[in-house]
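Colleague: How does the following fold in three dimensions:
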Amino acid sequence: MYNKVKTKLNIIFLSYIQDTDSCWPTNPCKEDTRCLPTHLNGHACLTFVTPCTASPCKHGYCNITNDGYKCTCDAGCSGGSCEITPCTASPCIHGYCKMTNDGYKCTCDAGYSGVNCEILENPCMPDPCRFGRNCIVCEGNSYRCSANLGVIC
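Modeller: Predicted coordinates:
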């Protein structure tokens, strides 16, 4: 069974890319290449490549299949090349998104909180009013600037 699988993989996926014209014991290959005989009665430095060599899976693992490769995406990621992440849709309204093992986590800008940084904690902090005016918190987490303390929203 093992020999059949090994042979099948060698036939389908064994591929080399030539790096230099020739190699000999006095002219060895660079790292990550092998000196192998060519069909022209010589030797060449060759690099082994597979469909996964180019790392096509952005946020996942590449698995060789009969058709080439298939990506197994990290948790929360999707797409043929695992290119869609939990942060792709920019879920952090007032902050930035970072992928985690469980999906994503938002780091909120100053003054915002909530899972997606959607809650304005205090619209008067930091103080948006200028010229000595007072900041008054109004309904719906909005604010109003006034020079008179008795002003109501």
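Colleague: drop to CA atoms for contacts and neighbour counts, all remaining ones
Modeller: Fine.
Colleague: Now name the helix or strand holding T7.
Modeller: Assessed by DSSP states H and E, T7 sits inside helix 2-13.
Colleague: Downstream of that helix, the next helix or strand is which one?
Modeller: Counting by DSSP H and E, what follows helix 2-13 is strand 15-18.
Colleague: who touches that following strand?
Modeller: Here strand 15-18 makes contact (C-alpha atoms under 8 Å, 6 or more residues apart in numbering) with A44, C45, L46, T47, F48, V49, T50.
Colleague: Also this sequence, please, to line up against the first:
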Amino acid sequence: MKIILTQDVSGVGEPGDIVDVKNGYGRNYLLPQGFAIPWTKGAEKQITSIKRARTAREIRNVDQAQEVKAQIEALKVTLRERAGDGGRLFGSVTPAEIVDAVKAAGGPELDRRRLQLAGHIKSLGSYQVQVRLHPEVAATVTLDVVADK
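Modeller: You can find the predicted model right below:
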């Protein structure tokens, strides 16, 4: 049985790995426990998201988190959005858009679930966004939302 692991399974593999296991082991243990998902053609997108989350979680110690924090806080992140006459956005800024803007500004790839927004960003201006890099370390990204011409 071909499956995709979603969690680390001792002796089998890590999250995102595609492995062949015996039918009973996969059907009776790995799938019901949520350790794996069945391999399908459409599961390729899920594999990439699991691997992206794994790289975002690679910040293991406080020293590495402090280095990434310094790198993030030195960035100038600008996000161009469509806005109306009063500076109100058409829609709102999503965490995925913020992550893409940080990466485009030369920063590291972040996990969107680690962002802490005070509320919805629905107008032009400057915002402070918290990023939890480690349980003891949080970085602050200054995000400038400007009108797209």
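Colleague: what TM-score do we get after superposing?
Modeller: Remark: TM-score between the superposed chains equals 0.21 [TM-score structural alignment, normalised by the length of structure 2]; 55 aligned residues with a C-alpha RMSD of 4.9 Å.
Colleague: in the helix holding T7 of structure 1, what's buried?
Modeller: Using 16 or more other C-alpha atoms under 10 Å as the test for burial, helix 2-13 of structure 1 gives F13.
Colleague: could you flag which of the contacts of strand 15-18 of structure 1 are buried?
Modeller: Listed as buried from these are A44, C45, L46, T47; burial here means 16+ other C-alpha under 10 Å.
Colleague: packing partners for whatever helix or strand L89 of structure 2 lives in?
Modeller: Assigned by DSSP H and E, L89 of structure 2 belongs to strand 88-93. Counting contacts by 3 or more C-alpha pairs under 8 Å, 6 or more residues apart in numbering; DSSP states H and E, strand 88-93 of structure 2 packs against strand 121-123.
Colleague: just the angle between the helix or strand just after the strand it packs on and strand 88-93, please?
Modeller: Next along the chain after strand 121-123 of structure 2, taking DSSP H and E as the criterion, comes strand 125-134. If you take axes from the mean of the first three to the mean of the last three C-alpha atoms, to 10 degrees, strand 125-134 of structure 2 sits at 10 degrees to strand 88-93.
Colleague: Report all helices and strands that the following helix or strand past strand 125-134 of structure 2 contacts.
Modeller: Downstream of strand 125-134 of structure 2, the next assigned helix or strand under DSSP H and E is strand 137-147. For strand 137-147 of structure 2, the packing partners by 3+ C-alpha pairs under 8 Å, 6+ apart come out as helix 62-73, strand 77-81, strand 125-134.
Colleague: And these: which comes nearest L89 of structure 2?
Modeller: strand 77-81 (6.9 Å; C-alpha to C-alpha).
Colleague: Would you indicate which residues of the closest one are buried?
Modeller: Result for strand 77-81 of structure 2 [16+ other C-alpha under 10 Å]: buried residues V77, T78, L79, E81.
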